[in-house]
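A.B. asks: take a look and give me a structure for this.
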Amino acid sequence: MLEGTRLNKFLASCGLGSRRACDALVQRGGVTLNGEACTNPATRIQEGDILRVEGKRVSPKKTTTILLKKPRGYVCSKHDELERATIYELLPPKFSHLNHVGRLDRDSEGLLVLTNDGDLANRLTHPSNRVEKEYRVTLTSSIDYPILKKLVAGVQTPEGYARAKSTKRLSPRRVSIILETGLKRQIREMFQTLGYEVEKLFRIRIGRLTDPELRPGRWRHLEHHEVELLSLDPPAEA
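C.D. replies: Purely as a prediction, here's the structure:
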């Protein structure tokens, strides 16, 4: 534990939910610090402090964060009612407690983070944080530049209004697209609304983190500095 950790962050590290959820937990009462009631989520927790929630002492859980390169044909679910293959079949049983952060649909591929760190998961998925995710998209037909502008301006999809942060035409049928939010099947639905069909979709970046060497279906642990990269935008191009 870092000295001077905020109470809400400390509770999140104990596996009690996101920082926002922990704020509400503290404000409802039931949290004591060194035997005294504590209702301020901004309270600083020092080394040696004793924190209890509903009378039970709590301490930070060991967090595990891994990066999986999801191949096509797997769903992001622990149990699939249609009995389709899930991403957890690609992982050792010891990772069955990890939660996937966001999702890629069954036919999509690329980088996927799994973690038991609720605070990290919230940081990566909450819309207000605008964490970038970059994709390579292959279409079944050639795309014109005006369509790329429409993707950035925004289109109405069955899941709601959706837009890309930026797009770039790589070839007649290949596009780079960057999102900051993630509606269900957003990229596929955006293109379909505009009359295009996605043939292949691959996520290549989350925040600043990329890993072109990781093979499809393989995973690896993320180091602390790599976890920090997940929340950062790439440096601006000169």
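
A.B. asks: for the rest of this, base every contact and every neighbour count on C-alpha atoms.
C.D. replies: Noted.

A.B. asks: the protein: helices as residue ranges?
C.D. replies: For the chain, the helices defined by DSSP state H occupy 7-13, 19-27, 118-125, 145-153, 186-193, 224-229.

A.B. asks: among these, which is nearest residue 69?
C.D. replies: Comparison of the helices of the chain against residue 69 by C-alpha to C-alpha identifies helix 224-229 as nearest, at 15.3 Å.

A.B. asks: on contacts alone, who are the packing partners of the closest one?
C.D. replies: Here helix 224-229 touches no other helix or strand, going by 3 or more C-alpha pairs under 8 Å, 6 or more residues apart in numbering; DSSP states H and E.

A.B. asks: in that helix, which residues are buried?
C.D. replies: Buried residues in helix 224-229, counted by 16 or more other C-alpha atoms under 10 Å: residue 227.

A.B. asks: dump the helices of the chain into CSV; add distance to residue 50 as well.
C.D. replies: What follows is these, written out as CSV (distance: least, C-alpha to C-alpha, whole Å):
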stretch, distance to residue 50
helix 7-13, 12
helix 19-27, 15
helix 118-125, 21
helix 145-153, 50
helix 186-193, 45
helix 224-229, 26
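
A.B. asks: top strand in this protein by residue count?
C.D. replies: Secondary structure of the chain per DSSP state E: the longest strand is strand 198-206.

A.B. asks: that one packs against which elements?
C.D. replies: Secondary-structure packing of strand 198-206 (3+ C-alpha pairs under 8 Å, 6+ apart): strand 109-115, strand 133-139, helix 186-193.

A.B. asks: what's the distance between the residue most central in space within the chain and residue 52?
C.D. replies: With distances taken as C-alpha atoms, centre = their mean, the residue of the chain nearest its centroid is residue 101 (3.7 Å). The gap separating residue 101 from residue 52 is 28 Å, by C-alpha to C-alpha, to the nearest Å.

A.B. asks: another for comparison:
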Amino acid sequence: MRLNKFISNSGICSRREADKFISMGLVKVNGKVITKMGYKIEPKDNVTFDEIKINAENLVYVLINKPKGYILSKKNQYKKNITQLINIENSSKLISLHSSNRKSTGVLFLSNDQAFVDNLKNSKNPIKKILEITLDKKLIKSDLEKIKKKIFSKSHFKRNKEIINFVSGELKNKVGVETFYKDINEIFNFFEFFGYKIITSDVSVWGPLNKKKLERGQWRFLSKDEISILKML
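C.D. replies: You can find the predicted model right below:
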């Protein structure tokens, strides 16, 4: 295994950052400083970073149907920490693909594979997300049209259609959104610009991932096929 990948797999940093640390002479293999890019190590090798031994971790890829009120934090003082719901070793090292807050619910992808998450965040390919937004008041139709224009004009992927409309059978304060925006917080900002506060946002689809067969608060490991699809995005 390449040294930078080994360091990245440990959860310390991304592979790109590992290259920087290696070039700075902060990494040793069996007591010897290694600065060569592409250096390969064996399973028996002793690797240290800044004089601290590195242990490689098994990479995990998790999907959770996030409940309202929970946040992701490496600090344990939060009573409602998402990592408390995921019963695996070192769950505190999991990182999220996209930002989430106490108001958000639904599909959330987590992993301890820093390089994998970074690659997805920096992907130039359009990734579809479907979510339902609940507002603090009824949405005026004329405002909805203005918000649509804002979303369409600022879209990163002009060829992919952004869909925003009232949720059928619901009060006019619920809106369904199908978007290819990288950061769905940008969508929220458009609503807030016109005076609407976001009460909740529920993500049902993120790329190839959905919350089918997952009750609120439940989680599962991603399948090999799902991981392969994400790697191609």
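
A.B. asks: TM-score for this pair?
C.D. replies: Overlay of the two chains. TM-score (TM-score structural alignment, normalised by the length of structure 2): 0.72; 217 aligned residues with a C-alpha RMSD of 3.4 Å.

A.B. asks: and residue 110 of structure 2, what is it in contact with?
C.D. replies: For residue 110 of structure 2, the contact set (C-alpha atoms under 8 Å, 6 or more residues apart in numbering) comprises 61, 62, 63, 64, 94, 95, 96, 97.

A.B. asks: gap between stretch 87-105 of structure 2 and the chain center?
C.D. replies: Distance, stretch centre to chain centre, for stretch 87-105 of structure 2: 8 Å (C-alpha atoms, centre = their mean, to the nearest Å).

A.B. asks: quick one: contacts of stretch 41-59 of structure 2?
C.D. replies: Under C-alpha under 8 Å, 6+ apart, the answer for stretch 41-59 of structure 2 is 1-3, 6-7, 9-11, 26-31, 111-113.

A.B. asks: buried stuff in that stretch?
C.D. replies: Residues of stretch 41-59 of structure 2 classed as buried: 41, 47, 48, 49, 54, 56 (neighbour count, 16+ other C-alpha under 10 Å).

A.B. asks: which of those residues sits closest to residue 198 of structure 2?
C.D. replies: Within the buried residues of stretch 41-59 of structure 2, the smallest distance to residue 198 of structure 2 is 40.6 Å, found for residue 56 (C-alpha to C-alpha).

A.B. asks: which position in structure 1 pairs with the closest one?
C.D. replies: When structure 1 is aligned by TM-score structural alignment, residue 56 of structure 2 is paired with residue 60.

A.B. asks: quick one: residue 151 of structure 1 and residue 104 of structure 1, what's the gap?
C.D. replies: Using C-alpha to C-alpha, residue 151 of structure 1 is found at 20 Å from residue 104 of structure 1.

A.B. asks: neighbour-wise, which of the two wins?
C.D. replies: Set residue 151 of structure 1 next to residue 104 and count neighbours by other C-alpha atoms under 10 Å: residue 104 wins out with 24 against 20.

A.B. asks: find the residue closest to residue 23 of structure 2 in space, skipping its chain neighbours.
C.D. replies: Computed as C-alpha to C-alpha, 6 or more residues apart in numbering, the closest residue to residue 23 of structure 2 that is not its neighbour in sequence is residue 35, at 4.8 Å.

A.B. asks: residues in contact with the one you found?
C.D. replies: By C-alpha under 8 Å, 6+ apart, residue 35 of structure 2 lies in contact with 22, 23, 24, 25, 27.

A.B. asks: quick one, what contacts the third one?
C.D. replies: The reference is to residue 24 of structure 2. residue 35.

A.B. asks: what's the spacing between it and residue 33 of structure 2?
C.D. replies: Residue 24 of structure 2 sits 10 Å away from residue 33 of structure 2, taking C-alpha to C-alpha as the criterion.

A.B. asks: same check on the last one?
C.D. replies: Relative to residue 33 of structure 2, residue 27 of structure 2 is positioned 6 Å away (C-alpha to C-alpha).

A.B. asks: quick one: which of the two has more around it?
C.D. replies: residue 27 (26 against 17).

A.B. asks: separation between the more buried one and residue 166 of structure 2?
C.D. replies: As judged by C-alpha to C-alpha, residue 27 of structure 2 and residue 166 of structure 2 stand 55 Å apart.

A.B. asks: ditto for residue 191 of structure 2
C.D. replies: In terms of C-alpha to C-alpha, residue 191 of structure 2 sits 13 Å off from residue 166 of structure 2.

A.B. asks: more neighbours, these two?
C.D. replies: residue 191 (22 against 18).

A.B. asks: who's in contact with the more buried one?
C.D. replies: Applying C-alpha under 8 Å, 6+ apart to residue 191 of structure 2 gives the contacts 147, 197, 198.

A.B. asks: what's the burial count for the last one?
C.D. replies: Residue 198 of structure 2 is surrounded by 18 other residues when neighbours are defined as other C-alpha under 10 Å.

A.B. asks: pretty sure it contacts residue 135?
C.D. replies: Yes - with contact defined as C-alpha atoms under 8 Å, residue 198 of structure 2 reaches residue 135; the gap is 4.9 Å.

A.B. asks: before we move on, back to that, quick one: which two of the buried residues of stretch 41-59 of structure 2 are the most distant?
C.D. replies: Pairwise distances across the buried residues of stretch 41-59 of structure 2 peak at 14.3 Å for 41 and 49 (criterion: C-alpha to C-alpha).
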